[in-house]
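J.: Generate coordinates for the sequence data below:
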Amino acid sequence: MSPPLRIAGVYVLVAAIWIWCSDRAVDVLVPDSGLRMTLQTLKGWAFVLATGAMLFWMIRRDVRRLEQGNRRLRQGREQALRVLVAAMDVRHQETGHHSERVARMAAELARLDGVRGRALDELRLGALLHDIGKLALPDTILTKPGPLDEEERTLMRRHPRIGYELLQQVDFLRGSSDVPYSHHERWDGGGYPQGLRGEEIPLAARIFSVIDVWDALITERVYKPAWPEARVLEYLREIAGSQLDPRLVELFLGHYVALKSLASTPGAEPVTLSQPAA
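T.: Down below sits the predicted model:
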């Protein structure tokens, strides 16, 4: 029996028993009609209070069960996504659980910027799946040790739109498509695939881009060695206002030590919790 039917059935049964028994008891025990009327009124209020408390308890219990079921469902979905992302990272020859790492850091940077609730969850999943569109690209491009030629670069630049189209086909991921679609846009409008500028770029994508550029430079890739940390931080300052949102770069640098610690803590969640544009 479904929860609504069970609650309704229990309510009707308890109400019928209470009304029948209490009416008989009042009729037998109270001969005075005036007092009987008063007791009937009090009995009615007692019934309302008692059944209200009972309904509250039953509904709260079922809501908690539903919340637990939804939580397990979300966890199962996310575990499946993490397996997919881990396989993607292996295929792309990314280092040290790249997607997990940047998702943790992006979620914490978003929290520092005041993002909360559903928007934060969508950003985190979008960051985890930021390169999902690369599934459609050949390995010869993804793992090429040298620079891409013009034709290869054109193919590479298709992956944000492919990622967006993939996520739009999944109900619970539609709200997470801002990062995969827009993380290669630039603050000055010179990015792709839409050529958005400034705050036209979704906030989630602007937040993630700061983390993505940092991670791409500070880690070794098949096409380049890792940069020294001091050089990476200086480069972020240089491209603030051109490639990256300058306010978010400042926020990142102001909390750099805490954010960097998340990069080396696999499985860690923020206190709640690729490469540069070609």
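
J.: hey, let's count contacts and neighbours off CA atoms from now on
T.: Will do.

J.: Report how many residues lie close to the nearest residue to residue 202 once chain neighbours are set aside.
T.: Once flanking residues are discounted, residue 202 sits nearest to residue 178: 6.4 Å by CA to CA, 6 or more residues apart in numbering. Residues within reach of residue 178, counting by other CA atoms under 10 Å, total 25.

J.: ok, now residue 53?
T.: Counted with other CA under 10 Å, residue 53 comes out at 12.

J.: hang on, the earlier thing: who touches the residue nearest to residue 202 in this structure?
T.: Contacts of residue 178 were listed using CA atoms under 8 Å, 6 or more residues apart in numbering, and they are 123, 126, 164, 202, 204, 205.

J.: Take those residues and write them to CSV, including secondary structure and neighbour count.
T.: Shown next, in CSV, are the contacts of residue 178 (DSSP: H, G, I helix; E, B strand; the rest coil; neighbours: other CA atoms under 10 Å):
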residue, secondary structure, neighbour count
123, helix, 29
126, helix, 31
164, helix, 24
202, coil, 17
204, helix, 26
205, helix, 25
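
J.: How much space separates residue 156 from residue 187?
T.: 20 Å (CA to CA, to the nearest Å).

J.: of those two, who's got more company?
T.: Between residue 156 and residue 187, counted using other CA under 10 Å, residue 187 has the larger neighbour count: 23 against 19.

J.: Confirm that the more buried one lies within a helix, as I assumed.
T.: No - per DSSP: H, G, I helix; E, B strand; the rest coil, residue 187 lies outside any helix segment and is coil.

J.: I'd guessed it sits against residue 244; true?
T.: Yes - under the criterion of CA atoms under 8 Å, residue 187 makes contact with residue 244 at 5.3 Å.

J.: Run the chain-centre distance for the helix ranked longest in the chain.
T.: The longest helix of the chain (DSSP state H) is helix 33-91. Chain-centre distance of helix 33-91: 23 Å, with CA atoms, centre = their mean, to the nearest Å.

J.: Quick check: which helices or strands does that helix pack against?
T.: The elements that helix 33-91 packs onto, with contact taken as 3 or more CA pairs under 8 Å, 6 or more residues apart in numbering; DSSP states H and E, are helix 3-29, helix 98-112.

J.: One more sequence to fold, the one below, so I can look at both together:
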Amino acid sequence: MSQPRECASRLSSCVRLLVTLVDDRQPGYTRHATAVARLSRMVGMRVGLDELELEHLRLASLLHDAGSLRLPFPHVGSRWDLPAEERRVWETHPRQGARMAGMLGLPPDVAATILGHHERWDGSGYPDALSEAATPLSARILGVCDVYDSARSGFMDAREVRLSEDEALEHLLCDEVSRFDQTVVGALRDALVDDREIGVLTGMYA
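T.: Model prediction:
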């Protein structure tokens, strides 16, 4: 095996291992991360990302909650029901995940995407309360797709409430001007309409 292929194989194994370890703490994470990666690629293609950018977005999508492995509590059942102190700790996971990406030798934009995926258009996100285009486009894509899949699947919701496609989109669309990049939300909506023809996502929310 050539050295570049060997390096790529080792990196792929590390990514799979981290995803599995997060799944041990957050059951369902493997499915969630895979779904977010698929959604992010569809949106990224619509907004004009090139193949290298799409690959980096895929890696960030798979590892977006890897930073939770560095948190002191063993399991997070619902991120919204955490006591205030534990929530403050939880909100450090994007920074922890970005550091882990750097330790793996991943490109800086992978780390930046992980770091920014909980930032919001209106500055209400974390960890740095960035607003509008101060957050990289890739992170805005990941953030929207993360929220959409969580809403559709009930991931990280102790009640396991699952919204329909229309309800999940309405959740994003009613907030798009304030919390989410409306261009990204629109691209997700259009990608989902197209998917009704090709059926890539059909089985993910059955």
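
J.: out of the contacts of residue 178 of structure 1, which ones does structure 2 keep as well?
T.: Contacts from the contacts of residue 178 of structure 1 that recur in structure 2, judged by both residues aligned by TM-score structural alignment, their matches' CA atoms under 8 Å, are 164, 202, 205.

J.: Disregarding residues adjacent in the polypeptide, which is nearest to residue 143 of structure 2?
T.: residue 117 (4.5 Å).

J.: ok, now residue 64 of structure 2?
T.: Setting aside the residues directly before and after it, residue 64 of structure 2 is nearest to residue 114 in space (CA to CA, 6+ apart), at 5.2 Å.

J.: Same check on residue 159 of structure 1?
T.: residue 133 (4.3 Å).

J.: right, and that neighbour touches residue 160 too?
T.: Yes - between residue 133 of structure 1 and residue 160 there is a contact at 5.9 Å, judged by CA under 8 Å.

J.: Look at the two and report which has more neighbours.
T.: Taking other CA under 10 Å, residue 133 of structure 1 and residue 160 do not tie; residue 160 has more neighbours (27 against 22).

J.: hang on, isn't that one packed against residue 194?
T.: No - contact between residue 160 of structure 1 and residue 194 fails when scored by CA under 8 Å: they sit 9.9 Å apart.

J.: Overlap in contacts, those two.
T.: residue 182.

J.: which one of the helices and strands packed on helix 33-91 of structure 1 is the most hemmed in?
T.: Comparing these by mean neighbour count (mean count of other CA atoms under 10 Å), helix 98-112 comes out on top with a mean of 25.

J.: what's that helix aligned against in structure 2?
T.: Taking TM-score structural alignment as the measure, structure 2 aligns residues 32-46 with helix 98-112 of structure 1.

J.: What is the mean deviation of that stretch from its aligned residues in structure 1?
T.: Superposed on structure 1, stretch 32-46 of structure 2 shows a mean distance to its aligned partners of 1.3 Å (mean CA distance after the TM-score superposition for structure 1).

J.: And stretch 84-96 of structure 2, what's buried?
T.: By neighbour count with 16 or more other CA atoms under 10 Å, stretch 84-96 of structure 2 contains the buried residues 90, 91, 92, 93, 94, 95, 96.

J.: Can you get me the start-to-end distance on that stretch?
T.: Stretch 84-96 of structure 2 has its terminal residues 19 Å apart, counting by CA to CA.

J.: ok, now stretch 129-144 of structure 1?
T.: By CA to CA, the extent of stretch 129-144 of structure 1 from end to end equals 21 Å.

J.: now that stretch, how far from the centre of its chain.
T.: 23 Å.

J.: So what does the residue nearest to residue 202 of structure 1 match up with in structure 2?
T.: Per TM-score structural alignment, residue 178 of structure 1 is aligned with residue 112.

J.: The helix or strand its match falls within vs structure 1, average offset?
T.: For residue 112 of structure 2, the host element (DSSP states H and E) is helix 108-116. In the superposition with structure 1, the average deviation recorded for helix 108-116 of structure 2 is 1.6 Å (mean CA distance after the TM-score superposition for structure 1).

J.: Equivalent analysis for stretch 7-18 of structure 2, please.
T.: With mean CA distance after the TM-score superposition for structure 1, stretch 7-18 of structure 2 averages 2.5 Å from its match.

J.: one step back: check the gap between the residue nearest to residue 202 of structure 1 and residue 88 of structure 1 for me.
T.: 19 Å.

J.: And residue 150 of structure 1, by the same measure?
T.: 24 Å.

J.: Show the contacting residues for the spatially most central residue of structure 1.
T.: Structure 1 has residue 121 as the residue nearest its centroid, 1.7 Å off, counting by CA atoms, centre = their mean. By CA under 8 Å, 6+ apart, residue 121 of structure 1 lies in contact with nothing.

J.: Mind telling me what it corresponds to in structure 2?
T.: For residue 121 of structure 1, the residue aligned by TM-score structural alignment is residue 55.
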